[in-house]
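> Need coordinates for the following:
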Amino acid sequence: MSSTTRRWLPVLSALIFATATATAFVPALAGEVQVAVAANFTAPMKQIAADFEKDTGHKAVLSFGATGKFYAQITHGAPFDVFLAADDETPAKLEREGAAVNGSRFTYATGKLVLWSAQPGVVDAEGEVLKKGDFKKIAIAAPKLAPYGAAAVETMNKLGLHAALEPKLVIGESIGQAFSFVSTGNAELGFVALSQVYEGGKIKSGSAWIVPANLHSPIRQDAVLLAKAKAKDSKAAEQLMAYLKTDKARAVIRSFGYEP
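Here you go, the predicted model:
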């Protein structure tokens, strides 16, 4: 071995060690996972997806919308790997129909319904504004497409107010659109997901009444691994399903007013 080679050996060894150390923290097969997400879970899922990419190297590509619409898209071949629904019935149905992996389904969050106005003082703490009816429009999500819309209808029926309020209803195709109607003033108030108006342990703005749980069926939101992910052996999809159960993800879910 020449003297020149001997002089360079320590440098080469250091470079090899540095490269090995740097790559040790990079996942060997980082990939993408296509995720269909119920509109009410938009804000928490964006945060979870960012944490997931930082912690695993895998990228979650998110699409937001109504659970009913996602069901139709999935059954017609949409290339989603994971589905985070706004209910527990739709993922169970996908399992029965063979479009989702049996045994993969679990409840990632239990949602809360809230009557909300973007304006302070419009909605009182007991929801009496519904009985007074002193407003022109009230927004809800389409009950056949969005579980939060179904919960809103159930609440109005329990209160004996649905018939009186029906002429004032403005229907959004998702809870995201219902929220938009209220936030832009196209409806004075509306039934939305608590997660859309909740931050730091309190309502962010406007006025609100959190609907008591006994006025509607529990809004259990289930996640399920879809058959397309299983067929292509997507490790990213499997890791996302596991990540949703971690303490870090559950803390995010709880911070938006859900029960994880």
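
> contacts and neighbour counts: CA atoms only from here.
Noted.

> Do you have the helices of the stretch 101-250 of the chain handy? List them.
Ranges of helices in the stretch 101-250 of the chain, per DSSP state H, counting those that start in this stretch, are 129-132, 147-158, 162-165, 175-183, 227-231, 235-243, 247-255.

> ok, the nearest residue to A249 once chain neighbours are set aside to A151 distance?
Spatially, and ignoring its direct neighbours in sequence, A249 is nearest to I48 (6.1 Å; CA to CA, 6 or more residues apart in numbering). Between I48 and A151 the distance, using CA to CA, to the nearest Å, works out to 26 Å.

> okay, the two: which has more neighbours?
Legend: neighbour count by other CA atoms under 10 Å for I48 and A151, higher for A151 (25 against 21).

> show me what contacts that one?
A151 is in contact with 113, 143, 216-217, 219, counting by CA atoms under 8 Å, 6 or more residues apart in numbering.

> Now stretch 37-48: buried residues?
37-42, 44-45, 48 (16 or more other CA atoms under 10 Å).

> Check stretch 74-91 too.
Result for stretch 74-91 [16+ other CA under 10 Å]: buried residues 74, 79-88, 90-91.

> Return the subset of those residues lying in strands.
Residues of the buried residues of stretch 74-91 located in strands (DSSP state E): 82-84.

> Also this sequence, please, to line up against the first:
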Amino acid sequence: MRSRLPYLAALASLIMLNTAWADEVQVAVAANFTAPIQAIAKDFEKDTGHTLIAAYGATGQFYAQIKNGAPFEVFLAADDSTPAKLEQENAIVPGSRFTYAIGTLALWSAQPGYVDDKGAVLQGNAYKHLSLANPKTAPYGLAATQVLEKLKLTEATRAKWVEGQNITQAFQFVSTGNAELGFVALSQIFKDGKVQSGSAWIVPASLHDPIRQDAVILKKGKDNPAAKALVDYLKGPNAAAVIKAYGYEI
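So this is what the prediction gives:
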């Protein structure tokens, strides 16, 4: 029995070491970034041993949840103003805020040939429903309303708006045919340099405010090595390649 003690002690130490090294990180992810973070998560877990547990939704809704004590440790927002607000409220780890992606808005239809590459279909006004995310909680929805305002189409189209709670729901309205077209995140329809299905107009950035997407480590993640590891990973070349493949700028 005595001869086994050193072995058992070493085994226990190894288990404790592995447990301490491989942590989980709870991440609130803006809905537009769902596909990229799912791709990044696989490599992150393989390369670091840490596990990423993600929840997806609208940035404004996540802000409310975080303020109400939600257990998120890292927040990948769809804007830069919400993380900045959390920083001002001392709700994040100081110095952790950075821009992980710059988003692109697209007008998309699930029907091939329905949307032209200039977005003239909007002016034609022949459609019955125009999908967009809630502009009060989703930055891509706000950008969509700015585009319509810039094109002087707000009043002409307002009765046709179908608002999703977030950009994922706005996309679903179009993909299921409940809306003929809608404003979505380019990342939802784009991969490896091309639109994957249907037809789309990539909206010029000059028609809306920049969609700078910032990330922060929240106070709940300040002592979690996996939280810092994820933020560091998002700044690295492997994550950058994935982010660009989905149509974002870095």
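
> TM-score for this pair?
Remark: TM-score between the superposed chains equals 0.92 [TM-score structural alignment, normalised by the length of the second structure]; 238 aligned residues with a CA RMSD of 1.7 Å.

> re earlier: which stretch among the helices of the stretch 101-250 of the first structure is buried most, on average?
Mean neighbours per residue, mean count of other CA atoms under 10 Å, is largest over the helices of the stretch 101-250 of the first structure for helix 175-183, with a mean of 23.

> so that one corresponds to what in the second structure?
Counting by TM-score structural alignment, helix 175-183 of the first structure falls onto residues 167-175 of the second structure.

> related to what we said a few turns ago, out of the helices of the stretch 101-250 of the first structure, nearest to R6 of the first structure?
helix 235-243 (44.3 Å; CA to CA).

> That closest one aligns to what range in the second structure?
When the second structure is aligned by TM-score structural alignment, the counterpart of helix 235-243 of the first structure is residues 225-233.

> Check stretch 135-154 of the first structure too.
Against the second structure, stretch 135-154 of the first structure falls on residues 127-146 (TM-score structural alignment).

> Skipping adjacent residues, who's closest to T107 of the first structure in space?
Closest to T107 of the first structure by CA to CA, 6+ apart is D222, at 4.2 Å.

> Please tell me how far L161 of the first structure sits from A229 of the first structure.
Counting by CA to CA, the gap from L161 of the first structure to A229 of the first structure is 44 Å.

> meant to ask about I138 of the first structure
I138 of the first structure is 40 Å from A229 of the first structure, where distance means CA to CA.

> ok, and F17 of the first structure, which helix or strand is that part of?
helix 3-23 (DSSP states H and E).

> How is the residue nearest in space to the middle of the first structure classified with respect to secondary structure?
Nearest to the mean C-alpha position of the first structure, by CA atoms, centre = their mean, lies F41 at 2.3 Å. In three-state terms, and counting by DSSP: H, G, I helix; E, B strand; the rest coil, F41 of the first structure is helix.

> Excluding covalently adjacent residues, which one is nearest to it?
F41 of the first structure sits nearest to S195 (CA to CA, 6+ apart), 7.2 Å away.

> ok, now which ones touch the one you found?
So S195 of the first structure contacts 40-41, 43, 111-112, 256-258 (CA under 8 Å, 6+ apart).

> Now check A31 of the second structure against the first structure: what is it aligned to?
Per TM-score structural alignment, A31 of the second structure is aligned with A39.

> F75 of the second structure matches what in the first structure?
Residue-level alignment of F75 of the second structure against the first structure, with TM-score structural alignment as criterion, gives F83.

> Its match against A223, yeah?
Yes - under the criterion of CA atoms under 8 Å, F83 of the first structure makes contact with A223 at 5.6 Å.

> Overlap of the contact sets of these two?
Counting by CA under 8 Å, 6+ apart, the shared contacts of F83 of the first structure and A223 are P91.

> Now stretch 87-96 of the second structure: buried residues?
So for stretch 87-96 of the second structure, counting by 16+ other CA under 10 Å, buried means 87, 91-93, 96.

> let me fix that: stretch 127-141 of the first structure
Neighbour-count burial for stretch 127-141 of the first structure [16+ other CA under 10 Å]: 127, 129-130, 137-141.

> How many residues are close by A205 of the second structure?
A205 of the second structure has 14 neighbours, counted by other CA under 10 Å.

> ok, back up a step: may I ask which two of the contacts of S195 of the first structure are separated the most?
The widest separation within the contacts of S195 of the first structure, taken as CA to CA, falls between A43 and K112 and amounts to 14.8 Å.

> measure the alignment partner in the second structure of the residue nearest to T107 of the first structure to I102 of the second structure for me?
In the second structure, the residue paired with D222 of the first structure is D214, using TM-score structural alignment. The spacing between D214 of the second structure and I102 of the second structure, counted by CA to CA, is 9 Å.

> What of L8 of the second structure?
Between L8 of the second structure and I102 of the second structure the computed distance is 51 Å (CA to CA).

> With neighbour numbers in mind, choose between those two.
Taking L8 of the second structure and I102 together and counting by other CA under 10 Å, I102 has the greater number of neighbours (19 against 11).

> residues contacting the equivalent of the more buried one over in the first structure?
I102 of the second structure maps onto T110 in the first structure, with residues paired by TM-score structural alignment. The contact partners of T110 of the first structure, by CA under 8 Å, 6+ apart, come to 218-221, 258-260.

> now with 10 Å?
Neighbouring residues of T110 of the first structure by CA atoms under 10 Å, 6 or more residues apart in numbering: 86-88, 218-222, 253-254, 257-260.

> try V197 of the first structure
Contacts of V197 of the first structure (CA under 10 Å, 6+ apart): 114, 116-118, 179, 183, 203-208, 256-257.

> That one matches what in the second structure?
In the second structure, the residue paired with V197 of the first structure is I189, using TM-score structural alignment.

> From G201 of the first structure, how far out is I48 of the first structure?
18 Å.

> hmm, I was thinking of K235 of the first structure
Taking CA to CA as the measure, K235 of the first structure falls 35 Å from G201 of the first structure.
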